[in-house]
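**Student:** Quick check, what structure comes out for this input:
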Amino acid sequence: MFNFARKQVVDVTSTRPAVPPIDAFTEITEYDPKNWSISGEGSGVFVRGKAVSLPQSVQIQGDNCRLYIDNGCFVNGHIEIKDGSNSVAYLGPRTRLRNFHAVLSGDSCLLVMGEAATTEQAVFFVHGDNMQITIGEDCMLSSGVVIRTADGHGIFDAESRRQINKPAAVHVGAHCWIGNGARVAKGVTISDGCVIGQMSLVSKPTEPNSIYAGVPARKVRSGTVWSRTDMYDDIPAHLLG
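**Tutor:** Next comes the predicted model:
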């Protein structure tokens, strides 16, 4: 059994989206090699139940690198796992991931999309060894959202040569709404129930059930909850705290 993947998802579920046991998934062995490329010992794409759709493009290079797609997931886009081994991407049940682009680059990377999370157009860069991006249950990401664990290029102290912009994990809690064009920088934790205004840059941790906006994002209101419709009663009761 793929012990590394099991440990990764168990570690993250203590405070993050629940992930079923890995042995509940079945490997996909037939795919179009023009659009899917999988290489490396122990690597592959695995599904549980019936996925509504599968990614148009999958590129996996490295040992023990796996993509897990859970029951009822709709995903339209591209997923790439490269430049390392032992990395895991998990797309939770009933997720609706339109125009979804994810790149995991490094050893032991982890991407988790929680149950019923949605995207209209979002990019996730999990860059750096042991880095993670976790998105909680019922999160709603609008168009043009970018979340990343690293800047993509190193910045160093000229005298000591010490890197001063090292990668750091990103965690988004349950039932968060990230607006159009927003950016979430490395090392950020967005707490449960937050709303991030359009075109905002989140560079510091947030408080729960609050609205943040601006560059950099600042709290503009606290004590709020939000609904995917105009009706308060449409907010799932277990997400109201």
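**Student:** switch to C-alpha atoms for all contacts and neighbour counts from now on
**Tutor:** Noted.
**Student:** Quick one: distance of stretch 122-139 to the chain centre.
**Tutor:** From the chain centre to the centre of stretch 122-139 is a distance of 3 Å (C-alpha atoms, centre = their mean, to the nearest Å).
**Student:** buried set for that stretch?
**Tutor:** Buried residues in stretch 122-139, counted by 16 or more other C-alpha atoms under 10 Å: 122-139.
**Student:** So the residue of the chain positioned farthest from its centre, which state does it fall into?
**Tutor:** Most distant from the centre of the chain: residue 159, at 36.1 Å, with distances by C-alpha atoms, centre = their mean. Following DSSP: H, G, I helix; E, B strand; the rest coil, we place residue 159 in the coil state.
**Student:** quick one: it from residue 128, how far?
**Tutor:** To residue 128, residue 159 is 24 Å away according to C-alpha to C-alpha, to the nearest Å.
**Student:** cool, residue 67 as well?
**Tutor:** Counting by C-alpha to C-alpha, the gap from residue 67 to residue 128 is 18 Å.
**Student:** do the same with residue 45
**Tutor:** 22 Å.
**Student:** do residue 218 as well
**Tutor:** From residue 218 over to residue 128 the distance is 28 Å, taken as C-alpha to C-alpha.
**Student:** Please generate a structure for the following sequence too, so the two can be compared:
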Amino acid sequence: MVETNLLFGGNYLQINNSNFIKSVFECREGHENTVILGTNTFMSNSILLIKGSNNIVEIGSDGFINGLVITVEGDNNKVHIGDKVFVLDDTRMITVDGSTLHIGNECMFSDRIDIRTTDNHAIIDMDTSKRINFEEDIIIGDKVWIGTGVNILKGSVIPDGAIVGARSVVTKQYQQNNSVIVGNPARVVRNNVRWTMER
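**Tutor:** As a prediction, the model looks like this:
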């Protein structure tokens, strides 16, 4: 619970009066990485792995996070998780090679969710011998509810107040706030809705 500031190998970890229980922060290589855990956030059974330099991971205040794995590979990545965010279990977030994952405030993530700014492997155009699949940022707005088993792929934008249905595959940028997004590939099926934590 006590505010902790650690500086090791040029890397910085700050925990501000939050519970960091049965969780691991590991920086396998690199330097000048910054990890900040806000005030009054409960984080358990989670792993944060950084392999690179000049990366920033910010987790906001008043959240509940269980079973989250954040993997950051390469340099100059940024992961931002806002305030009052709930992550329930077995969720993975992967950022690679200078990309950004931004999650707004008051979001709720169910279990078995996969979010990645990368395809993880290169795809090469055989005519030009050049790579064609580069990393792309992901933006998730405020008060978004992500259902169980959802995959959110690189370049996706999910607007404020959206609901993403179970096992959907999100692949593009959506514009309409307070919408229901479902399917594979995901599409908007309803607008002008809002959700609450209560049943």
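**Student:** Can you find the partner of the residue farthest from the centre of structure 1 in structure 2?
**Tutor:** Matched to structure 2 by TM-score structural alignment, residue 159 of structure 1 sits across from residue 127.
**Student:** What residues does the equivalent of residue 149 of structure 2 over in structure 1 make contact with?
**Tutor:** With TM-score structural alignment as the criterion, the equivalent of residue 149 of structure 2 in structure 1 is residue 181. Applying C-alpha atoms under 8 Å, 6 or more residues apart in numbering to residue 181 of structure 1 gives the contacts 142, 143, 144, 145, 146, 198, 199, 200.
**Student:** Does residue 181 of structure 1 belong to a helix, a strand or coil?
**Tutor:** Classified using three-state DSSP, residue 181 of structure 1 is coil.
**Student:** Would you mind measuring from it to residue 222 of structure 1?
**Tutor:** 22 Å.
**Student:** try residue 172 of structure 1
**Tutor:** Counting by C-alpha to C-alpha, the separation of residue 172 of structure 1 from residue 222 of structure 1 is 17 Å.
**Student:** Among the two, which residue is more densely surrounded?
**Tutor:** A direct count of neighbours by other C-alpha atoms under 10 Å for residue 172 of structure 1 and residue 222 places residue 172 higher, at 27 against 13.
**Student:** For residue 13 of structure 2, give me its contacts.
**Tutor:** 4, 5, 6, 7, 34, 35, 36.
**Student:** Show me what residue 217 of structure 1 aligns to in structure 2.
**Tutor:** Aligned counterpart of residue 217 of structure 1 in structure 2: residue 186 (TM-score structural alignment).
**Student:** Is that match in contact with residue 169, as I believe?
**Tutor:** Yes - contact criterion C-alpha atoms under 8 Å: residue 186 of structure 2 and residue 169 qualify, at 5.5 Å.
**Student:** just to revisit the earlier point, give me the number of residues near the match of residue 217 of structure 1?
**Tutor:** 21.
**Student:** What separation do you get for it and residue 177 of structure 2?
**Tutor:** According to C-alpha to C-alpha, residue 186 of structure 2 stands 15 Å off from residue 177 of structure 2.
**Student:** cool, and residue 170 of structure 2?
**Tutor:** Relative to residue 177 of structure 2, and taking C-alpha to C-alpha, residue 170 of structure 2 is found at 15 Å.
**Student:** Comparing those two, which residue is more hemmed in?
**Tutor:** residue 170 (25 against 19).
**Student:** all helices for structure 1, in order.
**Tutor:** Secondary structure of structure 1 by DSSP state H: the helices cover 3-13.
**Student:** quick one, what contacts the counterpart of residue 115 of structure 2 in structure 1?
**Tutor:** By TM-score structural alignment, residue 115 of structure 2 lines up with residue 147 in structure 1. If you count contacts by C-alpha under 8 Å, 6+ apart, residue 147 of structure 1 has them with 122, 123, 124, 125, 170, 183, 184, 185, 186.
**Student:** so how far is residue 107 of structure 1 from the fourth one?
**Tutor:** If I follow you right, that is residue 125 of structure 1. Distance check for residue 125 of structure 1 against residue 107 of structure 1: by C-alpha to C-alpha, it reads 14 Å.
**Student:** Same check on the first one?
**Tutor:** Distance of residue 122 of structure 1 to residue 107 of structure 1, given as C-alpha to C-alpha: 23 Å.
**Student:** next one: the second one
**Tutor:** Here the distance between residue 123 of structure 1 and residue 107 of structure 1 works out to 20 Å (C-alpha to C-alpha).
**Student:** got it, and the third one?
**Tutor:** Separation of residue 124 of structure 1 from residue 107 of structure 1 (C-alpha to C-alpha) stands at 16 Å.
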